[in-house]
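*Asks:* need a 3D model of the sequence below.
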Amino acid sequence: MNVILIAGGWSDEREVSLVGARKIHEALNELGHDVTLFDPAEDFKNLLSLAREADFAFINLHGAPGEDGLIQAVLDKAGCPYQGAGAAASYLALNKAASKEVFQDRGINTPDWQFVTPVQGRDTELELELPVFVKPNKGGSSLGMSLVKRAEDFPAALDKVFAMCQSALVERFIPGVELTSGILGDEALPLVMITPKSGADFFDYENKYAADGAEEICPAPVDEAVTRTVQAQMKVAHEALGLSGYSRGDFILTETGETYLLEVNTLPGMTPTSLLPRAADAVGLSFNDLIARLMELGIGERG
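*Replies:* Below you'll find the predicted structure:
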């Protein structure tokens, strides 16, 4: 097939996208496809015409564009199938505050939160007990995130977010172990347990993408009941957000066995150290198998 691999973009996660694209490009070639790498940051105006000539588009973008649904909307106009969520579901999932509304509506535990905009300003009152995470309401890779332990540090954390995003999500810190749960098609993949490297307060950008950044164990060494609970909640969240193909959710497991869903990613990372490929490998799917399966799902839904 004639495949356009869409990567790069203009978000703060551009470099992560390009790193993952190299591995995907290699896999697509090995699967026998003709691949054209397309970077919307360099040639956005030609996306529609290029997509009309392609058999499939593989999207490997993080943040906006990509996870905001813009690229998917253009591909829909071109009649070009692609993997993962559609435009509307992508936009909803990228907005952390809106997603948490959906989680709560479906009875899924999520940490208490507060939504803050520049209109309210850096001096808005903190409504949650410390410590809290302050993070961009849209975006990923933990970029722009702060763990605030003192009230006097709250305004600076908001400034950090507002420098890169028009809204902030303030979220109550829940101590515990981080688990990720992936969905592939209609199936829940094995959980991954993440332990940040010594000295790190949380699973930040360096932990996520450095080769020795964190210990990631798959399948996660947790009780089977915990695994079933997290996977069930992930399936509910995936369906409630209207997602398709695949997704990955980030959870916290507390010492008392409670689980909290933090957010859902519609275009999970595909770098050599990424979590979804690791979970797929645990059920016998090589990286090339995973790429082929994602294409199969995308064509089945939009072909």
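
*Asks:* only C-alpha atoms for contact and neighbour calcs from this point on.
*Replies:* OK.

*Asks:* in the chain, which spans are strands?
*Replies:* Taking DSSP state E, the strands of the chain run over residues 2-7, 34-38, 56-60, 113-116, 132-136, 146-148, 168-172, 177-184, 187-188, 192-196, 214-217, 246-253, 259-265.

*Asks:* out of those, which gets nearest to Ala292?
*Replies:* Of all the strands of the chain, strand 56-60 sits nearest to Ala292, with 10.6 Å by CA to CA.

*Asks:* what helices or strands is that closest one leaning on?
*Replies:* strand 2-7, helix 14-30, helix 287-302 (3 or more CA pairs under 8 Å, 6 or more residues apart in numbering; DSSP states H and E).

*Asks:* which one of the strands of the chain lies nearest to Arg106?
*Replies:* Among these, if distance is taken as CA to CA, the winner is strand 259-265, at 11.9 Å.

*Asks:* please name every helix or strand in contact with the closest one.
*Replies:* helix 87-94, helix 96-105, helix 224-240, strand 246-253.

*Asks:* got the angle for the longest one vs strand 177-184?
*Replies:* Going by axes from the mean of the first three to the mean of the last three CA atoms, to 10 degrees, helix 224-240 is angled at 50 degrees with respect to strand 177-184.

*Asks:* tell me the buried residues in helix 224-240?
*Replies:* Using 16 or more other CA atoms under 10 Å as the test for burial, helix 224-240 gives 226-227, 230-231, 233-238, 240.

*Asks:* report the contact partners of the closest residue to Asp201 other than its chain neighbours.
*Replies:* Excluding its sequence neighbours, the residue lying closest to Asp201 (CA to CA, 6 or more residues apart in numbering) is Leu147, at 7.7 Å. Applying CA atoms under 8 Å, 6 or more residues apart in numbering to Leu147 gives the contacts 131-134, 201.

*Asks:* next, the second sequence, to be compared with the first:
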Amino acid sequence: MTNSNLLPDNARLAVLFGGEGSERDVSLNSGAQVIAGFKALGMEPVAIDVPTHQLADAIKSERITHAFIALHGGDGENGTVQALLRSLDVCFTGSDTLGCAIAMDKQRSKLIWQGAGIPTANFVVVDRRSDWSDVKALLGEKVMIKPSREGSSVGMAVVTNADDFRTAVDQAARFDDEILAERWISGNEYTVAILGDQTLPMIRLKTNHVFYDYDAKYLSDDTEYLCPCGLDAEQEQEIRAVALKAYRLLGCSGWGRVDVMTEDDGSYFLLEANTSPGMTDHSLVPIAAAADGMDFKQLVGRILELSVTP
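*Replies:* Reported below is the predicted structural model:
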């Protein structure tokens, strides 16, 4: 394997992608793009797409020293793969074990943010026994239902009545046994990409869907990504600073993304942090990096430079 000056001469780099989770298809796409990016840098990474229980053997057999994690959701993003790589003394991209575990858990992320005074939408934990009238009294006539530990908008739904509430909770329960009902925010959605100690230009996500769901993220050609995002410079800088602080509060590092929504009165609320964002041609971090003058191969190189060292 040929290495650029990003790695020591004896290093062996792998791209981990695919996996077993609900976001496998997205991860396959991300992994292919990342591999192409490294090849453009003159590197030949080893492509590894195996179930988690086979990952240690694959890492050992290929004598891997560094891993770019292009897995999304599940074990690839909840700290499991990170703990495994750390135990094998393999350097890896993204956040360390604890940061991944907390960021993947929306409920605990939001509790940390609330405790630190970071604005995030009010929520309650619900299950099949929960009563819509109680949820409505706490959060309003329209709420978002979401699994606490999923990504890519998997299992999410907007509800406005008891029947839809029951259906949405049943759907979310297919993906996680911990489910959130969150106050609906009717304004614009944005994302803040994070690269080391730097935030990249914000992107506004504009879709004709009810919200920025899986189809809008990965399948629709109608979704618009606006950068510049349309906020005035002062507000954008404020949100970017708060997003970076919020990311650090969860124990996250390296690279990632924080999603934000604004309301008409100028207030804003952080939705969640993502420690292994997509790297597809529809993905937001590459778009933000390009707006900052960084092409895709430079982006994957920079992410690799920010790797966790066991």
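
*Asks:* need the TM-score between these chains.
*Replies:* Overlay of the two chains. TM-score (TM-score structural alignment, normalised by the length of structure 1): 0.93; 296 aligned residues with a CA RMSD of 1.6 Å.

*Asks:* tell me which residue is most central in structure 2.
*Replies:* Nearest to the mean C-alpha position of structure 2, counting by CA atoms, centre = their mean, stands Asn274 at 2.4 Å.

*Asks:* now the aligned partner of Asp215 of structure 2 in structure 1: how far from Val16 of structure 1?
*Replies:* Mapped onto structure 1 by TM-score structural alignment, Asp215 of structure 2 lines up with Glu206. Glu206 of structure 1 sits 11 Å away from Val16 of structure 1, going by CA to CA, to the nearest Å.

*Asks:* thought the residue nearest to the centre of structure 2 was touching Asp105?
*Replies:* No - in this structure Asn274 of structure 2 lies outside contact range of Asp105 using CA atoms under 8 Å: 10.2 Å.

*Asks:* looking for the alignment partner of Ala181 of structure 2 in structure 1.
*Replies:* With TM-score structural alignment as the criterion, Ala181 of structure 2 matches Val170.

*Asks:* against Glu296 of structure 1, how distant is its match?
*Replies:* 38 Å.

*Asks:* so for the two, which sits in the more crowded spot?
*Replies:* More crowded of Val170 of structure 1 and Glu296, by other CA atoms under 10 Å: Val170, with 29 against 16.

*Asks:* ok, back up a step: and the contacts of Leu147 of structure 1, which of them are buried?
*Replies:* Neighbour-count burial (16+ other CA under 10 Å) applied to the contacts of Leu147 of structure 1 gives 132-134.

*Asks:* which single one of those is nearest to Met193 of structure 1?
*Replies:* Phe133 (20.2 Å).

*Asks:* what residue of structure 2 matches up with the closest one?
*Replies:* Counting by TM-score structural alignment, Phe133 of structure 1 corresponds to Met144 in structure 2.

*Asks:* just give the closest residue to that match, not the sequence neighbours.
*Replies:* Spatial nearest neighbour of Met144 of structure 2, chain neighbours left out: Val158 (4.6 Å); criterion: CA to CA, 6+ apart.

*Asks:* now swap in Leu139 of structure 2 and tell me
*Replies:* Leu139 of structure 2's closest residue in space is Arg183 (CA to CA, 6+ apart), at 5.0 Å.

*Asks:* ok, now how distant is that neighbour from Glu77 of structure 2?
*Replies:* Distance of Arg183 of structure 2 to Glu77 of structure 2, computed by CA to CA: 25 Å.

*Asks:* higher neighbour count, the two?
*Replies:* Between Arg183 of structure 2 and Glu77, counted using other CA under 10 Å, Glu77 has the larger neighbour count: 30 against 21.

*Asks:* before we move on, the earlier item: quick one: the match of Ala181 of structure 2 and Trp113 touch, right?
*Replies:* Yes - contact criterion CA under 8 Å: Val170 of structure 1 and Trp113 qualify, at 5.5 Å.

*Asks:* circling back to that earlier point, and the buried ones among the contacts of Leu147 of structure 1 as CSV, adding distance to Thr124 of structure 1?
*Replies:* Compiled in CSV, the buried ones among the contacts of Leu147 of structure 1 are given as follows (distance: CA to CA, whole Å):
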residue, distance to Thr124 of structure 1
Val132, 15
Phe133, 15
Val134, 13
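
*Asks:* ok, those vs Ser181 of structure 1, which is closest?
*Replies:* Using CA to CA, the shortest approach to Ser181 of structure 1 within the buried ones among the contacts of Leu147 of structure 1 belongs to Phe133, at 21.1 Å.

*Asks:* who are the contact partners of that closest one?
*Replies:* Phe133 of structure 1 sits in contact with 145-148, 169-173, where contact means CA under 8 Å, 6+ apart.

*Asks:* ok, Asn29 of structure 2 next?
*Replies:* Taking CA under 8 Å, 6+ apart, one finds 279-280 in contact with Asn29 of structure 2.

*Asks:* would you check how far apart Lys160 of structure 1 and Gly144 of structure 1 are?
*Replies:* Distance, Lys160 of structure 1 to Gly144 of structure 1, by CA to CA: 6 Å.

*Asks:* of the two, who's got more company?
*Replies:* More neighbours surround Gly144 than the other of Lys160 of structure 1 and Gly144, with 23 against 18 (other CA under 10 Å).

*Asks:* and the alignment partner in structure 2 of Glu13 of structure 1, how far is that from His72 of structure 2?
*Replies:* Mapped onto structure 2 by TM-score structural alignment, Glu13 of structure 1 lines up with Glu23. Distance, Glu23 of structure 2 to His72 of structure 2, by CA to CA: 6 Å.

*Asks:* common neighbours of these two, please.
*Replies:* Gly151.

*Asks:* who's more crowded, these two?
*Replies:* More crowded of Glu23 of structure 2 and His72, by other CA under 10 Å: His72, with 30 against 21.

*Asks:* so the more buried one versus Asp163 of structure 2, what's the distance?
*Replies:* According to CA to CA, His72 of structure 2 stands 31 Å off from Asp163 of structure 2.

*Asks:* what do you get for Thr191 of structure 2?
*Replies:* 32 Å.

*Asks:* ok, these two, which is more surrounded?
*Replies:* The neighbour comparison of Thr191 of structure 2 against Asp163 (other CA under 10 Å) goes to Thr191, with 27 against 10.

*Asks:* show the contacting residues for the more buried one.
*Replies:* 202-205, 257-260, 284.
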